[in-house]
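Chemist: Turn this into a structure:
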Amino acid sequence: MIYLAIIICLLCSAFFSMSEISFVSADRLKVELDKSSQNTLSRIATHFYKNGSRFITTALVGNNIVNVIYGLLVAKALEEPLTALLHNDIGVVLVQTIISTAFVIVFAEYIPKAIGQAKPNIVIRIITLPFFLIYIILYPITLLIGWISKLFFKLFGVKNEDDTVQPLTKVDLDYFIESNVNQQENADEARILQNALEFSDIKVRDCLVPRNEITAVGDDLTREELIEIFDKTGYSKLPVYKEDIDDIIGYIHSIEMFRMGDSREWQSRILPTIFIPESLPAENALKQLMQKKRSLAIVVDELGGTAGMVTLEDIVEEIFGDIEDEHDTQRIAMRKVGENEYIISGRAEVDTLNEQFDLQIPENEDYQTLAGFILHYSQEIPDAGEEFTIPPHFQIQVLRATGNKITLVRLRKIES
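Modeler: Model prediction:
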């Protein structure tokens, strides 16, 4: 009978140890999501997390109670055979301590904590109901211990943090996505969620169309000339300037050409734009565009000159990825065409290429794009069709270039 009681005490100790480690290791976001299912066990688990210190106190009190009982039972069970064997009181106590401690460490600490840490959320669901019953039984004791603890904190001037629920952070959400979303079945959804989490860190400079790629028109063009530019570029809206591109006065939408009928004065249809700095967070730019009901903003540098432009679509694409429209034929091309061979837009960012294709292109504060990388090493704008090697393992062929920029490149990575 006494051995059965010892086994029960070991199992109870294992239960408390497993409960404690699974509580601190569990994915809180999963617990919060389970709560929305209106399941009773999920609501109890959420209550535990709102009263975390009481949960831990209950586990510690329960564990200590069963460990004391276990120690007394082991001492009683082993006293007679050990006394007959050793004939020494100190030796008997020493052997009792070693045996009882070894069993507690292996069966009530190491094994249950390893299980609780490996599958914390599953364990939390399993132990919730029995632990809740123990929680109620031991509540007066845990309340008293909590009161005594607060008294000691005040006496020694230690600040005691109340049981307030810490809000979930971006790190919590990002970890949940990485560890719980099947990257093959839900790759697009996972990417959108991760982009949404990172959106607050994105600046306007990360998603703008640079100054040298803006197609803008002067306000002195005729209606026919403007229609021709719309037709040639395929764009739906164009910035309008007075003197030069640093003097932008608004933008014109292609649909206005149809609303005007035969009117020649298209300038009266120019829509006012907003001006935003490069350093503005993209989420703030999005709010400004939506509040002012505009689809295009001009980005200015620290000297007030035009650094580029950004559209609603450019910002939204930071979350949802590329949205097919009339611009996309001219947007950033990045595709693998053979073994270690790629066709890439000069505008493609180096860190994106390294992440997507593992090209290991050296990163440097002097450049951000592939065109910048090439210019950094060649020190001149190569002609279309020109081929050369950038040590140690990049063979470059310029497929398309204008007088002042590289637009399309064939890159071959030479294996060492």
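Chemist: going forward, measure contacts between C-alpha atoms and count neighbours the same way
Modeler: Noted.
Chemist: Tell me where the stretch 201-350 of the chain has helices.
Modeler: Remark: helices assigned in the stretch 201-350 of the chain by DSSP state H, counting those that start in this stretch are 223-233, 255-259, 282-291, 312-320, 350-357.
Chemist: Quick one: residues contacting the residue nearest the centre of the chain.
Modeler: The residue lying closest to the centre of the chain (CA atoms, centre = their mean) is residue 174, at 3.6 Å. Counting by CA atoms under 8 Å, 6 or more residues apart in numbering, residue 174 makes contact with 194, 197.
Chemist: Flag every buried residue along the one helix or strand it maps to.
Modeler: Residue 174 belongs to helix 170-180 when assigned by DSSP states H and E. Within helix 170-180, the residues that count as buried by 16 or more other CA atoms under 10 Å are 173, 174, 177.
Chemist: Let's have these in CSV, adding distance to residue 329.
Modeler: CSV is the format used below for these (distance: CA to CA, whole Å):
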residue, distance to residue 329
173, 35
174, 33
177, 32
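Chemist: Tell me how far residue 85 lies from residue 95.
Modeler: 11 Å (CA to CA, to the nearest Å).
Chemist: again with residue 158
Modeler: For residue 158 relative to residue 95 (CA to CA), the value is 41 Å.
Chemist: more crowded one of the two?
Modeler: Higher neighbour count among residue 158 and residue 95: residue 95, with 16 against 11, using other CA atoms under 10 Å.
Chemist: Next, the structure of the following sequence, for comparison with the previous one:
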Amino acid sequence: MALFLGAAFILLAIAGLLAAADAALGVRSRAELLALAEDSPRRGNAIRAIADDEAAHLNALSFARVFTETLAAVLITLVLAYSLDELWLELVIATLVMTAVTFALVGSSPRTVGTHHPDAVIRFAAPTMRALRLILGPVATSLIRISNRVTPGRSTGGARIRDEQQLLSMVDQAAEQSLLENDDRDYIHSLVEFGDTLVREVMVPRIDMVTVSSELSVRETLEQMLASRHSRIPVVGGEIDDVAGVAYLRDASKFMLRRADEVDSSRVTRIMKPAIFVPEVQRADKLLRRMQSESNHLALVVDEYGGISGLVTLEDLIEELLGEINDEHDREELEVTPEADGAFLVSARLGVEELGELFGIELDDDEVDTVGGLVAKHLGRLPEPGDTVVVAGVELTAVETERRRQRLLTARARWIGNEDTDGVESEDGAQLLGKKEDES
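Modeler: From the prediction side, this is the model:
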């Protein structure tokens, strides 16, 4: 019986080693395993083989660990059966002993060691893992395939990230544990979210586009480019929807240097290049790849009716990924100005989601992208100074509008939460307070 008891504890020690190796592999990527193999001349081949087929080695480890734990439980039960006469007492004691021993020697402590000292554990256990893979690999894989037929949807390839949200959640956890810098976390979020971004979300809207008439001369076009500080400008005919092409600063400058005598008599159409047109619902990542492959830096965005709704540049797309890129000609535009009472003076071009972030809420709208669009949508008309709406607990008051076009320039955003208002709630849940009346 002493032999059985000793064998049981040896098996539990082996199970603990396997659990530590399992935990160590879980915190090391393939690249890290290959780097570890380079630093481990004696066991480099074994570690390299594990990195090349990690899932199969994990399956073999799991199978061997379960086998050793089960065999140890049987041996301890036999020892108790020999020592005790009451069957129920044997079962109770065997259950309690195996639960405590398995948790301490297999479940908790070894996994903690494997997580905190993965390289040392992998180096030590690499030959054992390779041997188990060669001996038990086919058996473990066959059993898992049988299990997959009983419970469809599982794979033999180990854990997999189910969706983008799970990936982002893992990235956030890594940043919280200081495994990632906050900037790196933001970049990863931008990369993942960029795939769901539409062109209309990053474009320069139609009303803010700078264009030149096709009737202008090359000199006049060059002067307008220098004044507006744009190196590429769409060339239009009688109206903005009639885009003839795109004028480039380098082409205008080259023409002026080489044909100075023709710079006043030649129209801009002589140096312009064809424009590319993209739908506003196209994904931004696809447009970025297209612009890179075609060496194009500007595209005109068209709506569902074929009209020009804006333009997007290569810089706009890159900024969506990496953040603002300011050069020596860019003017700093502050879109949000905090006020003393906790409110914010915001640009009408501020995004709806960014507005929500100011107050720590999720704010989204499928129909509009900016604060200006949000106010106009809930008012049902063009806003005037003093007009106020409440959306999701945020009170938006029109502050400044452009007289000529009657478009909103700035608004005041204030959090009121669930405060009672005298406004009438619209069908989409916004409180329409209307224009504030003068008390005089």
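Chemist: mean shift of whichever helix or strand comes after the helix holding residue 174 of structure 1 relative to structure 2?
Modeler: Sequence order places helix 187-198 as the next helix or strand after helix 170-180 of structure 1, per DSSP H and E. In the superposition with structure 2, the average deviation recorded for helix 187-198 of structure 1 is 2.3 Å (mean CA distance after the TM-score superposition for structure 1).
Chemist: ditto for stretch 60-68 of structure 1
Modeler: Compared with structure 2 after fitting, stretch 60-68 of structure 1 deviates on average by 3.4 Å (mean CA distance after the TM-score superposition for structure 1).
Chemist: about what we covered before: just want the angle from the helix holding residue 174 of structure 1 to helix 187-198.
Modeler: Between helix 170-180 of structure 1 and helix 187-198, the angle comes out at 170 degrees (axes from the mean of the first three to the mean of the last three CA atoms, to 10 degrees).
Chemist: tell me how far helix 170-180 of structure 1 is from the chain's mean position?
Modeler: Mean-position distance between helix 170-180 of structure 1 and its chain equals 6 Å (CA atoms, centre = their mean, to the nearest Å).
Chemist: Over to stretch 41-50 of structure 1?
Modeler: Between the centre of stretch 41-50 of structure 1 and the centre of its chain there are 26 Å (CA atoms, centre = their mean).
Chemist: Return the set of buried residues in that stretch.
Modeler: Residues of stretch 41-50 of structure 1 classed as buried: 41, 42, 43, 44, 45, 46, 48, 49 (neighbour count, 16+ other CA under 10 Å).
Chemist: how about JSON lines for those residues, with secondary structure and distance to residue 68 of structure 1 added?
Modeler: JSON lines is the format used below for the buried residues of stretch 41-50 of structure 1 (DSSP: H, G, I helix; E, B strand; the rest coil; distance: CA to CA, whole Å):
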{"residue": "41", "secondary structure": "helix", "distance to residue 68 of structure 1": "30"}
{"residue": "42", "secondary structure": "helix", "distance to residue 68 of structure 1": "32"}
{"residue": "43", "secondary structure": "helix", "distance to residue 68 of structure 1": "32"}
{"residue": "44", "secondary structure": "helix", "distance to residue 68 of structure 1": "29"}
{"residue": "45", "secondary structure": "helix", "distance to residue 68 of structure 1": "28"}
{"residue": "46", "secondary structure": "helix", "distance to residue 68 of structure 1": "31"}
{"residue": "48", "secondary structure": "helix", "distance to residue 68 of structure 1": "26"}
{"residue": "49", "secondary structure": "helix", "distance to residue 68 of structure 1": "28"}
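Chemist: Of the helices of the stretch 201-350 of structure 1, which is nearest residue 306 of structure 1?
Modeler: helix 282-291 (16.0 Å; CA to CA).
Chemist: Which part of structure 2 matches that closest one?
Modeler: Aligned using TM-score structural alignment, helix 282-291 of structure 1 spans residues 284-293 in structure 2.
Chemist: That stretch vs structure 1, mean deviation?
Modeler: With mean CA distance after the TM-score superposition for structure 1, stretch 284-293 of structure 2 departs from structure 1 by a mean of 2.2 Å once superposed.
Chemist: now do the same end-to-end measure for stretch 98-111 of structure 2.
Modeler: The first residue of stretch 98-111 of structure 2 is 18 Å away from its last residue (CA to CA).
Chemist: What residue in structure 1 is paired with residue 335 of structure 2?
Modeler: Aligned by TM-score structural alignment, residue 335 of structure 2 pairs with residue 333 of structure 1.
Chemist: ok, now residue 197 of structure 2?
Modeler: Residue correspondence to structure 1 (TM-score structural alignment): residue 197 of structure 2 is matched to residue 202.
Chemist: compared with structure 2, how much does the helix holding residue 174 of structure 1 deviate?
Modeler: Mean deviation for helix 170-180 of structure 1: 4.3 Å (mean CA distance after the TM-score superposition for structure 1).
Chemist: Residue 359 of structure 1 reaches residue 415, doesn't it?
Modeler: No: the criterion here is CA atoms under 8 Å, and residue 359 of structure 1 misses it with residue 415 at 10.7 Å.
Chemist: So these two - more neighbours on which side?
Modeler: Between residue 359 of structure 1 and residue 415, counted using other CA under 10 Å, the more crowded position is residue 359 (18 against 8).
Chemist: May I have the secondary structure class of that one?
Modeler: Per DSSP: H, G, I helix; E, B strand; the rest coil, the secondary structure class of residue 359 of structure 1 is coil.
Chemist: For it, give me its contacts.
Modeler: Neighbour list for residue 359 of structure 1: 353, 413 [criterion: CA under 8 Å, 6+ apart].
Chemist: what separates it from residue 353 of structure 1, distance-wise?
Modeler: Distance of residue 359 of structure 1 to residue 353 of structure 1, computed by CA to CA: 7 Å.
Chemist: and if you look at residue 43 of structure 1?
Modeler: Noted for residue 43 of structure 1: a distance of 46 Å to residue 353 of structure 1, by CA to CA.
Chemist: The residue of structure 2 most remote from its centre: what's it in contact with?
Modeler: Using CA atoms, centre = their mean, the residue of structure 2 lying farthest from its centre is residue 85. It sits 63.1 Å away. Taking CA under 8 Å, 6+ apart, we find residue 85 of structure 2 in contact with no residue.
Chemist: so where does it fall, helix or strand?
Modeler: Per DSSP H and E, there is no helix or strand for residue 85 of structure 2.
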